[in-house]
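1. Below are the sequence and a predicted model; questions follow.
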Amino acid sequence: MPDALSEWVAARVAEGRYADAAEYVRDLVRRDQEAAEDDTRWVRAMIEEGLASGFLDEEPEDILAAIIAEDPDLRA
């Protein structure tokens, strides 16, 4: 591990929240796992929302053109 990272870990341990570097790393891994699970839940929810919203008969280009026409900030 690079010196700068080792110093960071040592400083976190010195704060007293962690008993040692291994405990700190375990906590980081757990947090990363939770974040990944949250991301997966979010993506699945977005997929479900998209599937539940149905389908449009218009072509994608026509939909984009209508959106751009409604918002002057999107016009080039």
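-> Yes, it's here. Numbers count the residues shown, from 1 in each chain.
2. C-alpha from now on. contacts and neighbour counts both.
-> Fine.
3. measure the residue nearest the centre of the chain to M46 for me?
-> Centroid check for the chain by CA atoms, centre = their mean gives D39 as the closest residue, at 5.6 Å. D39 is 11 Å from M46, where distance means CA to CA, to the nearest Å.
4. For the residue nearest to the centre of the chain, I want the exact helix or strand it lies within.
-> helix 21-52 (DSSP states H and E).
5. Tell me the first helix or strand C-terminal of that helix.
-> Tracing the chain past helix 21-52, the next element assigned as helix or strand by DSSP H and E is helix 60-70.
6. Got another one to weigh against that:
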Amino acid sequence: MATMNISLPDPMKQWVEAQAETGRYSNVSDYVRNLIRREQERGDKIARMQRLVDEARPSGISDLTMRDIRALALKQAGMNA
């Protein structure tokens, strides 16, 4: 595993250390790794949503209302509107 040193203002350093001391994380590095993992997942979700928007955009604008779209979705899912 690689090592990385970062500089933080004292209030941030104290906050990070306090998060690690809650017992939820084994140490500061574990907490920082968790933050990075969550940010990676967030970035992946944003990229996926952007791909879906990019794929949907060529289909144009629908004349259906949100109520119509919801009813259609519920019908396709086998649920009552």
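-> Sure thing, it's come through. Just so it is clear, the model here is predicted, and its values are computed rather than measured.
7. Could I get the TM-score for this pair?
-> TM-score for the superposed chains, counting by TM-score structural alignment, normalised by the length of structure 1: 0.66, backed by 54 aligned residues with a CA RMSD of 1.2 Å.
8. if we can go back for a sec, how about the residue nearest to the centre of structure 1, what's its partner in structure 2?
-> Residue pairing (TM-score structural alignment): D39 of structure 1 is matched to I46 of structure 2.
9. Same question for I67 of structure 1.
-> The alignment leaves I67 of structure 1 without a partner in structure 2, by TM-score structural alignment.
10. Tell me how many other residues surround I67 of structure 1.
-> For I67 of structure 1, the neighbour count with other CA atoms under 10 Å is 13.
11. List the contacts of it.
-> Listed by CA atoms under 8 Å, 6 or more residues apart in numbering, I67 of structure 1 has no contact partners.
12. What does D20 of structure 1 correspond to in structure 2?
-> The alignment partner of D20 of structure 1 in structure 2, by TM-score structural alignment, is N27.
13. Just list the residues touching the nearest residue to that match once chain neighbours are set aside, thanks.
-> Excluding the flanking residues, the one nearest N27 of structure 2 by CA to CA, 6 or more residues apart in numbering is A20, at 5.2 Å. Residues near A20 of structure 2 by CA under 8 Å, 6+ apart: S26, N27, V28, D30, Y31.
14. Check which helix or strand A20 of structure 2 maps to.
-> helix 10-21.
15. still on that earlier bit, my guess is the match of D20 of structure 1 meets V16, correct?
-> No - counting by CA atoms under 8 Å, N27 of structure 2 does not reach V16; the two are 9.6 Å apart.
16. Okay, T22 of structure 2 and R70 of structure 2: tell me how far apart.
-> According to CA to CA, T22 of structure 2 and R70 of structure 2 sit 43 Å apart.
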